[in-house]
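Colleague: test case, fold it:
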Amino acid sequence: MADRLIQLKSGRGLGFSAAGDPIARRLVIFCHPTPGAGGFDPDPIVTDDWGVHLLSFDRPGYGVSTPLGAGDDATIEARADDLAEYVQNSEATAEDVSRADLGAVGVVGWGWGGQVALSLAARHPDLVDRVAVVGTAAPRRSKLRDGHGPALDALSMKGSSTIESTVERLAGGPWQLHDALGIEPDDPGLEFPGLASRLSRMLERSALQGELGIATDLVSAQDTAWTKELGAITAPTKLIYGTDDPVADADDGHWFASRVPGADVVQVAGAGRLAVSTVWGRILQHVAPHHGGIGEEQRDE
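Modeller: Alright, predicted model coming up:
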């Protein structure tokens, strides 16, 4: 469950969790996949040693965050604006240092969360100075779009679907399984100590309101208008894909790179859906430069 709950100007509650160093001068926002909830750290040992304050948020319908009401927008842009509101308006406390002192932030998006990360960088370029997107399928481009895979990122949606009808469609699941994230049983990332347990906890927390969070994500993804704003991104952007990812690949990265000025597509040899954890240190090197280089991946030119 999220560590804290803040109230947005709309009156909705937004749950968030923190990891890493709470007094670090560098803030990184992590946008979780579908399904998922705040509190997941791709590699706590690396995060704790890096000297960053890592925040993750429960999107509406997940964890303790308030579901969307009748007048609320179910769009990628609206989820990006929720994060921007936090960055712009959070107040200093003993546990959460003022954003006013920190300047722009780094953003990481995994899977579906990559769409929110890119939208945040496009709509609020003054707030975001570095972006890393990991395993994010371009709209309607997932390798599992044929419907044979279990990953929710690949679930086909009708353009007229509502949150209520999507909840009904999802009923019975279960969706709190690794394969709902597109993680295959032989993914090399599952060998990392504690990673499988952290994923399971994230999935359990995502289900506190049933399928409501998943349904909200899927309905939000129906509208791809947010992609028309990608040209406004000014932050250096890495688009990272495991060569063995069953959901998304470098072709998705090139789709985004053709729209994001100066973006680099990076392939991680041998990595699957869990590239976000297997190269977490290299991801942090990009969004929170510290030491070393992005390393041993294959860069697409």
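
Colleague: contacts and neighbour counts: CA atoms only from here.
Modeller: OK.

Colleague: who are the packing partners of the top helix by length along the chain?
Modeller: The longest helix of the chain (DSSP state H) is helix 76-89. Applying 3 or more CA pairs under 8 Å, 6 or more residues apart in numbering; DSSP states H and E, we find helix 76-89 packed against helix 113-123.

Colleague: quick one: whichever helix or strand comes after the helix it packs on to helix 76-89, angle?
Modeller: Sequence-wise, the next helix or strand downstream of helix 113-123 (DSSP states H and E) is strand 128-134. Taking axes from the mean of the first three to the mean of the last three CA atoms, to 10 degrees, one finds strand 128-134 and helix 76-89 inclined to each other by 140 degrees.

Colleague: before we go on, could you also do this sequence so I can check it against the first one:
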Amino acid sequence: MRLLMAGTVERVVVLFGSEVDPDPELTWARGITLVGDDGTEVDQPGPFGVVGWSVAGLDALAFAARHPGLVDRLALVATPIPDDEAALGFELSDITAKTLLLFGAKDPLTGSRHGTWWQRRLPDARLEIYPQGGHDLLVPAWKRTLSHLAPHCKR
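Modeller: Modelled structure (predicted):
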């Protein structure tokens, strides 16, 4: 895991799909530690919040499936449905994290249809559609994402 922002509270959020912090001011205000996935396993105790943007949302799901006792909250932002659900390597019904699904109604790649698909398959998922949102929803939705992944956390 690659450190993107050191925090002051005991909450770690793992970001899949972006090399940089989507909004450093918002992240700093929450006081969380934000780490980016670099392919190495996490070496900190949980629980974790995990977010995946676009196709990296599939990696975030796989991480949550591998660590059900550590990942308590998950956010998928504009994540496309897989070509083959069986090829995921895990059962979506095994995801135990409280999940927030954020999709843009004007996203030509995913849109609300993909969000509805995920909501039907993940046990504890809430779908929110941004009426004017496109595929690049990570930055505009970062405040909402952090409020889900790190509730009650403030510097």
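
Colleague: TM between them?
Modeller: Superposed pair, TM-score by TM-score structural alignment, normalised by the length of structure 2: 0.88. Supporting alignment: 153 aligned residues with a CA RMSD of 2.0 Å.

Colleague: do you know how far the residue nearest the centre of structure 2 is from residue 132 of structure 2?
Modeller: With distances taken as CA atoms, centre = their mean, residue 51 lies nearest the centre of structure 2, 1.7 Å away. Distance, residue 51 of structure 2 to residue 132 of structure 2, by CA to CA, to the nearest Å: 21 Å.

Colleague: the helices in structure 2, which residues?
Modeller: With DSSP H as the criterion, structure 2 has helices spanning 24-30, 57-66, 111-121, 142-149.

Colleague: using JSON lines, lay out the ones you listed together with mean neighbour count and distance to residue 136 of structure 2.
Modeller: Shown next, in JSON lines, are the helices of structure 2 (neighbours: other CA atoms under 10 Å; distance: least, CA to CA, whole Å):
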{"stretch": "helix 24-30", "mean neighbour count": "16", "distance to residue 136 of structure 2": "17"}
{"stretch": "helix 57-66", "mean neighbour count": "21", "distance to residue 136 of structure 2": "13"}
{"stretch": "helix 111-121", "mean neighbour count": "18", "distance to residue 136 of structure 2": "11"}
{"stretch": "helix 142-149", "mean neighbour count": "19", "distance to residue 136 of structure 2": "11"}
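
Colleague: residue 39 of structure 2 is nearest to which of those helices?
Modeller: helix 57-66 (9.9 Å; CA to CA).

Colleague: how big's the offset between that closest one and structure 1?
Modeller: Once fitted to structure 1, helix 57-66 of structure 2 is off its aligned match by 1.3 Å on average (mean CA distance after the TM-score superposition for structure 1).

Colleague: what range does that helix cover in structure 1?
Modeller: The aligned range for helix 57-66 of structure 2 in structure 1 is 114-123, by TM-score structural alignment.

Colleague: residues in contact with the nearest residue to residue 68 of structure 2 once chain neighbours are set aside?
Modeller: Closest residue to residue 68 of structure 2 apart from its sequence neighbours, by CA to CA, 6 or more residues apart in numbering: residue 96 at 6.1 Å. Counting by CA atoms under 8 Å, 6 or more residues apart in numbering, residue 96 of structure 2 makes contact with 64-65, 68, 72, 123-124.

Colleague: residue 300 of structure 1 too?
Modeller: 264-267 are the contacts of residue 300 of structure 1 under CA under 8 Å, 6+ apart.

Colleague: equivalent analysis for residue 29 of structure 1, please.
Modeller: Contacts of residue 29 of structure 1 (CA under 8 Å, 6+ apart): 54-56, 105-108.

Colleague: on that earlier part again, these two touch, right, the residue nearest to the centre of structure 2 and residue 15?
Modeller: Yes: applying CA atoms under 8 Å, one finds residue 51 of structure 2 in contact with residue 15, separated by 5.1 Å.

Colleague: what do these two both touch?
Modeller: residue 60.

Colleague: now rank the contacts of residue 29 of structure 1 by neighbours and give me the top one.
Modeller: residue 107 (31 neighbours; other CA atoms under 10 Å).

Colleague: my read: it touches residue 287, true?
Modeller: Yes: using CA under 8 Å, residue 107 of structure 1 is in contact with residue 287, at 6.8 Å.

Colleague: about what we covered before: tell me which of the helices of structure 2 approaches residue 79 of structure 2 most closely.
Modeller: Across the helices of structure 2, closest to residue 79 of structure 2 is helix 57-66 (CA to CA), at 5.4 Å.

Colleague: who's in contact with that closest one?
Modeller: Contacting residues not belonging to helix 57-66 of structure 2 are listed as 15-17, 50-52, 70-71, 74, 76-77, 79, 82, 88-90, 92, 94-97 [CA under 8 Å, 6+ apart].

Colleague: what do you get if the cut-off is 7 Å, keeping everything else the same?
Modeller: Under the contact criterion CA atoms under 7 Å, 6 or more residues apart in numbering, helix 57-66 of structure 2 has outside partners 16, 50-52, 71, 76, 79, 90, 94-95.

Colleague: now, which of the residues you listed lie within strands?
Modeller: Judged by DSSP state E, those include 16, 50-52, 71, 76 as members of strands.

Colleague: tell me the one of those nearest residue 43 of structure 2?
Modeller: residue 71 (13.4 Å).

Colleague: keep only the contacts of residue 96 of structure 2 that stay in contact in structure 1.
Modeller: Retained contacts for the contacts of residue 96 of structure 2 in structure 1, judged by both residues aligned by TM-score structural alignment, their matches' CA atoms under 8 Å, are 64-65, 68, 72, 123.

Colleague: show me which of these is closest to residue 145 of structure 2.
Modeller: residue 72 (13.8 Å).

Colleague: check contacts around the closest residue to that closest one other than its chain neighbours.
Modeller: Among residues not flanking residue 72 of structure 2 along the chain, residue 97 sits closest, at 4.5 Å (CA to CA, 6+ apart). By CA under 7 Å, 6+ apart, the residues touching residue 97 of structure 2 are 71-74.

Colleague: which of the residues you listed sits closest to residue 41 of structure 2?
Modeller: For the contacts of residue 97 of structure 2, the nearest to residue 41 of structure 2 is residue 71 (13.2 Å; CA to CA).
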